[in-house]
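Novice: got a predicted structure plus its sequence, pasted below:
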Amino acid sequence: MARRFICDATFCRRRIFAERFEDGVVAERSRHTSRLECIVHHLGLALGGRPAASFAKRLMVPVSNDTLLRVVRRRACLRTDTLKVVGVDDWAWRRNHRYGTIVCDLERRRIVTLLPDREIATVEAWLADHPQIAIVSRDRGGGYGEATARALPNAVQVADRWHLMENASAAFLDAVRKSMRTIRAAIGATTINPDLLTYAEKLQYEGYLRREETNAAIMKLAGEGIPIKEIVRRTGHSRKLVRQVIRGQRTDIFRVRQSSLEAWLPFLDGQWVSGCHNASELWRRLKTKGFRGRLGVVSEWARRRRRAEQASDQQLHKVPSARTIARLMTTARDHLSKADTVMIAAVEAGVPMLVEARNLVAGFHSMIRKKLDDDLELWIAAASRSLVASFANGIVRDHAAVRAAITEPWSNGQTEGQITKLKLVKRQMYGRGKIDLLQARLIGAA
């Protein structure tokens, strides 16, 4: 396309030279026009390497996947906008092993840069290069608060609201777990009759009883004022286990496993009451109704039903899990069944400190939703004397950022959305894209 010329000057070092075009038509030494390279660039941004090369071939623009990625990298440009409000969060190169950091411009809703790790020194160095930043939204982990305090001591730090609400709910769940012994006593759970258990459930129940004996022995020694080190020496258990038992973090609950017959129990009960006690016949009738389970499941139910009728009127009482109890306690009574309402009423009457913890968590959620921080100090004082004291202590350590999360309009929600986009691009490249290519595709596509 470009014409070539020969220089006949004797002392000219360049014998052959090519015709030059106007800016925006063909770049120097380029084999593509600027318009074609722009098309190739956008294909690479949208699809990556091989998918874009395949699509370009169908567009009659044959280009290799390496060229596509090379163009994406070459045309990458970092943001030079003046930053005032940024969001900082971590993202996983490989979950539980290696993490990076993403920085977003919350005002323009764009990714600013990607950092290769989440070390305090790395984040601090980047923030120090941008002293004009006035507000930093971040979560409460990863050392981002410390890095911001070092690099930008005058910047306002804002804790992520979603994580605050999630941490409050997790604190209430932890309080329920620590109160499970008291909850079981309040509910009035009956003693399990081993005669009504299957062989596998008997093995699980025996292990549960052994763990309960261990817990009782440790709690008895702790009640006598014996230190943890001496309890470890006497019982032979690990220091970690002893500490968990004393702190109420080891909550073992025996529950009968779920069965595929749960949805069919009303039909089976009706057939049994009508006189059909043969497991094979019950199974055949279930099959006509659409049941897809095996005969053995129905046979096991029939055996257990016969044992229950031969034994006392005692029934297997399913103790709800701590997570279920926490969910039911935080659900409006109008949305609960009659049985659940009775159970939760018993829990509230038997464990009043759980009611206090629930009300405190609900009050904290309300403060965040209504953006009212007037009662934050009173809330911290009350929570410090409750079952969610550990959560309250965390709020005290990050007091300024939590207060800003309640009052400021900024949060890390859009940063989490950009991380979702980053995950999509990273998985498109099967996790093999390096940080420069990830950054080029994410920033270039904005």
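Specialist: Cool, got the structure.
Novice: from now on I want contacts and neighbour counts done on CA atoms only, so please keep to that.
Specialist: Fine.
Novice: those helices in the stretch 151-300 of the chain, which residues are they?
Specialist: 161-178, 180-187, 199-223, 228-235, 239-247, 265-273, 279-289, 295-310 (DSSP state H, counting those that start in this stretch).
Novice: dump these to TSV, plus mean neighbour count and distance to Met367.
Specialist: Shown next, in TSV, are these (neighbours: other CA atoms under 10 Å; distance: least, CA to CA, whole Å):
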stretch	mean neighbour count	distance to Met367
helix 161-178	20	10
helix 180-187	18	29
helix 199-223	15	38
helix 228-235	14	40
helix 239-247	16	30
helix 265-273	13	45
helix 279-289	15	51
helix 295-310	15	50
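Novice: adding distance to Thr67, write the ones you listed out as JSON lines.
Specialist: Shown next, in JSON lines, are these (distance: least, CA to CA, whole Å):
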{"stretch": "helix 161-178", "distance to Thr67": "42"}
{"stretch": "helix 180-187", "distance to Thr67": "62"}
{"stretch": "helix 199-223", "distance to Thr67": "61"}
{"stretch": "helix 228-235", "distance to Thr67": "65"}
{"stretch": "helix 239-247", "distance to Thr67": "56"}
{"stretch": "helix 265-273", "distance to Thr67": "64"}
{"stretch": "helix 279-289", "distance to Thr67": "60"}
{"stretch": "helix 295-310", "distance to Thr67": "60"}
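Novice: closest to Arg14 out of the ones you listed?
Specialist: Comparing the helices of the stretch 151-300 of the chain against Arg14 with CA to CA, the closest turns out to be helix 161-178 (65.1 Å).
Novice: hmm, back to that, what's the closest of the helices of the stretch 151-300 of the chain to Arg13?
Specialist: Between the helices of the stretch 151-300 of the chain, helix 161-178 lies closest to Arg13; by CA to CA that is 66.9 Å.
Novice: okay, the angle between the closest one and helix 180-187?
Specialist: Per axes from the mean of the first three to the mean of the last three CA atoms, to 10 degrees, the angle that helix 161-178 makes with helix 180-187 is 70 degrees.
Novice: hmm, who's touching helix 161-178?
Specialist: Residues from elsewhere that reach helix 161-178 (CA atoms under 8 Å, 6 or more residues apart in numbering): 139-140, 247-251, 322-323, 325-326, 354, 357-358, 361, 364-365, 368, 387-388, 390-391, 405-406, 411-413.
Novice: ok, second structure coming up, stack it against the first:
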Amino acid sequence: MIDSGELVRVVFSGLSPLLVEDVTDEGEQIRIRARTPGGSVACPGCGAATGRVHGYHQRCVADVPIGGRRVLMMVRVRRLACPTRGCPQTFREQVPGVLERYQRRTSRLSTQIGAVVRELAGRAGARVPAAPAVRLSRHTALRLLLRLPLPRLPVPRVLGVDDFALRRRQRYATVLIDAETRRRIDVLPGRTADVLEARLRAHPGVRVVCRDGSGAYAEAIRRALPHAVQVTDRWHLWHNVGEAVRKEVAAHSACWAKAGPPITDGKRAQTTRERRHHVHDLLGKGVGLLECARRLNLSLNTVKRYARVPEPMRLQRAPAYRPTLVDPYRDHLRRRRAEDPAMPILHLFNEIKALGYPGSFNLLYRYITQGRVEADRLPISPRRVARLLLTHPHHLKDEHRRLLDDLTAACPEMTDLAGLIRGFADLLRPREDNADHLDAWIAGARAADLPHLHAFTRGLDQDRDAVRAAVTLPLHNGGTEGVNTKTKRIMRQMHGRAGFALLRHRILLG
């Protein structure tokens, strides 16, 4: 059994540096009267010890609630006079660990509130402590958050670097983590090379840096840490090759879509052919790409796209139709039109209406006039074909695998593209011998007639060392991407109104 005196000492053990004189139960709150112990205290100005009392002062501070009731503590503190000649000042004594200068809460209550505010911040951080009778405003909650000490971590051996948007397309920041332990190291304002270079020079010792394909980060690392190994992120490599594959599939849709509906030769296709003819005509006369864009009133990227295509047919796209209400009755329509090609569409409409067709006559008319009934297969979009190419063969269903085989067999360039994709996917499993395989893969990609993949290989050449490290070392930048995901949650939680200092605190304390 614990007696009442022992119970009081247990409950108020955090106030042991003080002398508790009285505890009063006032119903909604508990009032404690205490005083500081006697003894000498060091002067904050000159450091001389003094016990000379100049006067007394009473401080009212809040402590951790008990039983859902507020705890107010009235503490009598001394005002001491410094004995050193030339230091004519008086000062109030402080109680480290219990009372801090200018604070209206005890240290242990501030610590508990800080743990809540660190996760919630703002209004939510003020509402949650109110349940156990802690009065707090949202502004005070944010001030407490900013006063929490940031962790001091050693310089990591492997550093992860990535950027995130403070305001999309306007302001960005850079986050640094320990790529091995995934602990946050720092958050920098901006994503320029100078910002990262200054941070790396101030904290040397990093051996390996994992990053994305940013040229600014690469330049900063080369200038500040010339001997550090740079590792580009494999996810970004696969994402970039996926974009190139999607463009190549769209460029060759005239080949693999031959079994589908015919490619319409309308006004848009005619305009595309005319623009390509004008671009190649100017290029043949020695006019540069930028001047072509100015003369033809086209964007530079559009001129580049026309310039890299050797044949006009590659600019045509297979029609990409959405699923419609007619699709379930396609086989019936196809069979009836084979039996009687001259059958009126109205008769076909009445027949499928009796079978349960819920759509309109106009929808059926467009479906038939677009040639979707006679096609050997339903149309497929270039994006879906690219997705089939980028999916591991073991993860494809049998019908998807057969469809992919038919599509790639219809075009020699698609066959080369499928082989190159499988080869690049093998490179993303880090092995020591992948460096030679990477050189062989780049040579094979350049030998194929795939202009968009050539642009991807040029990007690999500009960052060859970092790419070689990515396919040979088991390091990656996934931890930094995870931190960015949590950062976005924090920013949504704070409604995008947090300043950089507050946001930095929450990221590093999270």
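Specialist: Sure thing, it's come through. Only a predicted model underlies this, so the values are computations on that prediction, with no experimental measurement involved.
Novice: Ala332 of the first structure: which of the helices of the stretch 151-300 of the first structure is closest?
Specialist: Closest approach to Ala332 of the first structure among the helices of the stretch 151-300 of the first structure (CA to CA): helix 161-178, 15.8 Å.
Novice: that closest one vs the second structure, average offset?
Specialist: By mean CA distance after the TM-score superposition for the first structure, the fitted helix 161-178 of the first structure averages 1.9 Å away from its aligned residues in the second structure.
Novice: if we can go back for a sec, so which of the helices of the stretch 151-300 of the first structure gets nearest Ile39 of the first structure?
Specialist: Closest to Ile39 of the first structure of these, according to CA to CA: helix 161-178, at 39.8 Å.
Novice: tell me, that closest one lands on which residues of the second structure?
Specialist: With TM-score structural alignment applied, helix 161-178 of the first structure matches the range 234-251 in the second structure.
Novice: equivalent analysis for stretch 353-360 of the first structure, please.
Specialist: The alignment of stretch 353-360 of the first structure onto the second structure (TM-score structural alignment) covers residues 413-420.
Novice: what's the spacing between the matching stretch and its chain's center?
Specialist: 32 Å (CA atoms, centre = their mean, to the nearest Å).
Novice: show me where the second structure has strands.
Specialist: 19-25, 29-35, 41-42, 49-50, 53-66, 69-81, 90-92, 158-167, 171-178, 184-189, 208-211, 229-232 (DSSP state E).
Novice: between the ones you listed, which one is closest to Pro358 of the second structure.
Specialist: Closest among those, using CA to CA: strand 158-167, at 47.1 Å.
Novice: what helices or strands is the closest one leaning on?
Specialist: Judged by 3 or more CA pairs under 8 Å, 6 or more residues apart in numbering; DSSP states H and E, strand 158-167 of the second structure is in contact with strand 171-178, strand 208-211, helix 478-493.
Novice: tell me which of these sits most buried.
Specialist: Mean neighbours per residue, mean count of other CA atoms under 10 Å, is largest over these for strand 208-211, with a mean of 25.
Novice: give me the contacts around it.
Specialist: Contacts of strand 208-211 of the second structure (CA under 8 Å, 6+ apart): 157-162, 179, 217, 221, 228-233, 475-477.
Novice: which among those residues end up buried?
Specialist: Neighbour counting by 16 or more other CA atoms under 10 Å classes 158-162, 179, 217, 221, 228-233, 475-477 among the contacts of strand 208-211 of the second structure as buried.
Novice: related to what we said a few turns ago, so which of the strands of the second structure comes closest to Phe349 of the second structure?
Specialist: Nearest to Phe349 of the second structure, of the strands of the second structure and by CA to CA, is strand 158-167 at 53.7 Å.
Novice: next, the angle from that closest one to helix 478-493.
Specialist: Strand 158-167 of the second structure runs at 30 degrees relative to helix 478-493, counting by the same axes, to 10 degrees.
Novice: what span of the first structure lines up against strand 158-167 of the second structure?
Specialist: The aligned range for strand 158-167 of the second structure is 85-94, by TM-score structural alignment.
Novice: how big is the offset of the matching stretch relative to the second structure?
Specialist: Looks like 0.8 Å for stretch 85-94 of the first structure (mean CA distance after the TM-score superposition for the first structure).
Novice: off-centre distance for that stretch?
Specialist: On CA atoms, centre = their mean, the centre of stretch 85-94 of the first structure falls 14 Å from the chain's centre.
Novice: what segments of the stretch 351-500 of the second structure are helices?
Specialist: Under DSSP H, counting those that start in this stretch, the stretch 351-500 of the second structure gives helices at 361-369, 382-390, 398-409, 412-427, 434-447, 451-462, 464-472, 478-493, 500-509.
Novice: sorry, back to before: of all the helices of the stretch 151-300 of the first structure, which lies closest to Ala382 of the first structure?
Specialist: helix 161-178 (14.3 Å).
Novice: how far does the closest one sit from the chain's center?
Specialist: Counting by CA atoms, centre = their mean, helix 161-178 of the first structure comes out at 13 Å from the chain centroid.
Novice: now the angle between helix 322-329 and it, please.
Specialist: 110 degrees.
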